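Asks: okay, here's the prediction I keep looking at, along with the sequence it came from:
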Amino acid sequence: MKHRALLLSCLLVLCALLAACGPSNSVRLLAVTPDKTVLPSPSAATVTVVKFDDKRPDPSSIGLRRDKSYFTTTDDAREWAGRAAANALAAQGFQVAYAGTTAEAIKGKPDYMLTGSLRDITVTEDSISSFTTTVTVKYALANSQKTLLTETLSSSQTHTGLPSSGAVENCLRQTLAEIVKSMAIKVADRTGR
C-alpha cells in the first residue's frame, strides 16, 4: 500500500513538471532565414518588399490553448512576415530591399514591388503533447505599370512531442518558411528569373 501511494505521488509530480514545461502563452516569432544564400548578380532584378499589413482581427492573439487562454505575441508579425519574404527572394538571386511603406518603396524605383498581408497566424493546442500551427498570407507582385501576380498561400503543420515554447516557435517559423519559399519561387517564375 505504501509503495502504491509513493508511485502515485511520483506520477502526480511528474505530470505537474511536464505541464510546467509546456509552451508558454507568450510566443516569440523567430526570424525565417533561407536554406541557402545567393549573391545576386549586378544585373539581377531589384525587388522591394514592403512591410506586410496585418488583417487579423486581434494582432496580439495567435491561438487558443486547451484551457481557453490565448497564445499571444508582442513581436511585430507584419515585420516577421515581410522580412521572411525578403530573405526568401534574396535566396532566389534578386537584389532585395525592404521598405516600411509603399511610398518608401516607390522612391527606390525597383523593378518589382512585393506587398502582402497576414490573414491568419494560429497556434492550436490539440493536446498536452500536440499542437497545430497555421499561417495564411496574401501577397501581390507589381512592376511600375501593373500587378503581375496576386495569390493567397496557406500552410499548416502539426507538432507532436515534448511540450515546450521552443517547439511552438520553431513550428511557426517552419510554417512561414514554407509559405515564403513557395512565394519566392512563384515570383521568380513570373519575372523570368
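Replies: Happy to help now that I have it. Residues are numbered from 1 along each chain as shown.
Asks: only C-alpha atoms from now on, for both contacts and neighbour counts.
Replies: Fine.
Asks: would you agree I121 is in contact with S155?
Replies: No: using C-alpha atoms under 8 Å, I121 is not in contact with S155, being 9.9 Å away.
Asks: and for those two, which residues touch both?
Replies: Shared contacts of I121 and S155, defined by C-alpha atoms under 8 Å, 6 or more residues apart in numbering, comprise T134, V135, T136.
Asks: what's the closest of the residues you listed to C15?
Replies: Closest to C15 out of the shared contacts of I121 and S155 is T134 (28.1 Å), distances taken as C-alpha to C-alpha.
Asks: now the strands: where do they sit in this structure?
Replies: 46-50, 53-54, 61-64, 70-72, 95-99, 112-127, 130-142, 147-160 (DSSP state E).
Asks: need the winner for burial among those strands.
Replies: Mean neighbours per residue, mean count of other C-alpha atoms under 10 Å, is largest over these for strand 46-50, with a mean of 26.
Asks: nearest to V13, of the strands of the chain?
Replies: strand 112-127 (19.0 Å).
Asks: structure two is appended below for comparative analysis:
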Amino acid sequence: MLSRYRSVIKKGNSSCRFLSENLNVEVAQNFPKDTRVQVIENCTIKKIHQTNKKVTGVETDQGIIKCEYFVNCAGFWARGVGQLSEPYVKVPLHAVEHYYLHTKPLPSLDAMLPASSKERQLPEDWDHFHVLLEQLIHSVPSLDNAVLDKLCNRPEAFSPDCKWIVGEAPEIRNYLIAA
C-alpha cells in the first residue's frame, strides 16, 4: 500500500497513520527524512477530521494531528476506527472469537503445522468450545487419546468475503484502509 502512495508522500505532503503494535512499520519508518512521514503511536484516536469529505487531521488523547492522509490499519479494531469519522467510514469486518487447541505431540499427526506468534488472548471458554471439540474428535479420531495442553482463544476479524480490505474509503478522500 505504501508503494502505491509513495509518490504522494515524496511531493512533501505530511502523512498521519494509526498503527497497532503488531504491525510491521519498518518501511514507513525508514523513509528518508525529507518525505515528512510521521508515525504516531501509543495514543488513543478520538476522531478523524475532514473538510469537504477530505481528511484534514486526527484528534487523539494527545491533541490534534494535522495530516493529509490517514491509514486505518487497526486490524480487529478497524471497523470501530471507521466509526470515529463523520460520515462514518464503513469497514465491513465482523469481530469473532477464534479458538485453537494445543495438544501434546501426536505421532500420527505432522508436527510441522504453522505456528503463530503470541497475540492478545481472550478467556478460555470450554463450554463454548466443547461442540467444536466433539466435531474435531469425530473428524480426527486419534485426537480422542490426545493430552489437551491449552485452549487458546484469540480475537479475529473477517470481511464478508474473507478477503483483505485495502484501498481508499469511498466516504472520505485520503482515508486509506488496510484491514
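Replies: Nice, thanks for sending it over. Quick caveat: nothing in here was measured; it's all calculated off a predicted structure.
Asks: can you pull the TM-score for these?
Replies: After superposition, the two chains reach a TM-score of 0.31 (TM-score structural alignment, normalised by the length of the second structure), with 98 aligned residues with a C-alpha RMSD of 5.5 Å.
Asks: hang on, the earlier thing: I'd like the shared contacts of I121 and S155 of the first structure written out as JSON lines, with distance to T46 of the first structure added.
Replies: Output for the shared contacts of I121 and S155 of the first structure, formatted as JSON lines (distance: C-alpha to C-alpha, whole Å):
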{"residue": "T134", "distance to T46 of the first structure": "30"}
{"residue": "V135", "distance to T46 of the first structure": "27"}
{"residue": "T136", "distance to T46 of the first structure": "25"}
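Asks: which one of those sits closest to W80 of the first structure?
Replies: Distance to W80 of the first structure across the shared contacts of I121 and S155 of the first structure (C-alpha to C-alpha) is lowest for V135, with 11.9 Å.
Asks: which residue packs closest to the closest one, ignoring adjacent ones?
Replies: Nearest residue to V135 of the first structure in three dimensions, chain neighbours excluded: I121, at 4.5 Å (C-alpha to C-alpha, 6 or more residues apart in numbering).
Asks: gap between the one you found and T136 of the first structure?
Replies: Per C-alpha to C-alpha, to the nearest Å, I121 of the first structure is found 7 Å from T136 of the first structure.
Asks: still on that earlier bit, export the strands of the first structure to CSV and append columns for distance to V187 of the first structure.
Replies: Converted to CSV, these look like this (distance: least, C-alpha to C-alpha, whole Å):
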stretch, distance to V187 of the first structure
strand 46-50, 10
strand 53-54, 19
strand 61-64, 28
strand 70-72, 31
strand 95-99, 13
strand 112-127, 9
strand 130-142, 7
strand 147-160, 8
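Asks: all helices for the second structure, in order.
Replies: With helices called from DSSP state H, the second structure shows them at 2-10, 26-29, 78-82, 126-139.
Asks: how about the strands in the second structure?
Replies: Assigned by DSSP E, the strands in the second structure fall at 15-19, 37-40, 45-51, 54-60, 63-66, 70-73, 94-103, 148-158, 166-168, 175-178.
Asks: tell me the most buried of these?
Replies: Among the strands of the second structure, strand 70-73 has the highest mean neighbour count (mean count of other C-alpha under 10 Å), at a mean of 23.
Asks: which other helices and strands contact that strand?
Replies: strand 15-19, strand 54-60, helix 78-82, strand 175-178 (3 or more C-alpha pairs under 8 Å, 6 or more residues apart in numbering; DSSP states H and E).
Asks: among those, which is nearest F129 of the second structure?
Replies: Among these, the nearest to F129 of the second structure by C-alpha to C-alpha is helix 78-82 (26.0 Å).
Asks: separation between S156 of the first structure and R83 of the first structure?
Replies: For S156 of the first structure, the distance to R83 of the first structure (C-alpha to C-alpha) stands at 20 Å.
Asks: that should have said K186 of the first structure, apologies.
Replies: In terms of C-alpha to C-alpha, K186 of the first structure sits 17 Å off from R83 of the first structure.
Asks: more neighbours: which of the two?
Replies: Neighbour count, other C-alpha atoms under 10 Å: between K186 of the first structure and R83, R83 has more, with 23 against 15.
Asks: what residues sit buried inside the top helix by length along the first structure?
Replies: Secondary structure of the first structure per DSSP H: the longest helix is helix 165-190. Neighbour-count burial for helix 165-190 of the first structure flags 165, 167-181, 183-185, 187-188 (criterion: 16 or more other C-alpha atoms under 10 Å).
Asks: so what does that helix touch, helix or strand wise?
Replies: helix 77-91, strand 130-142, strand 147-160.
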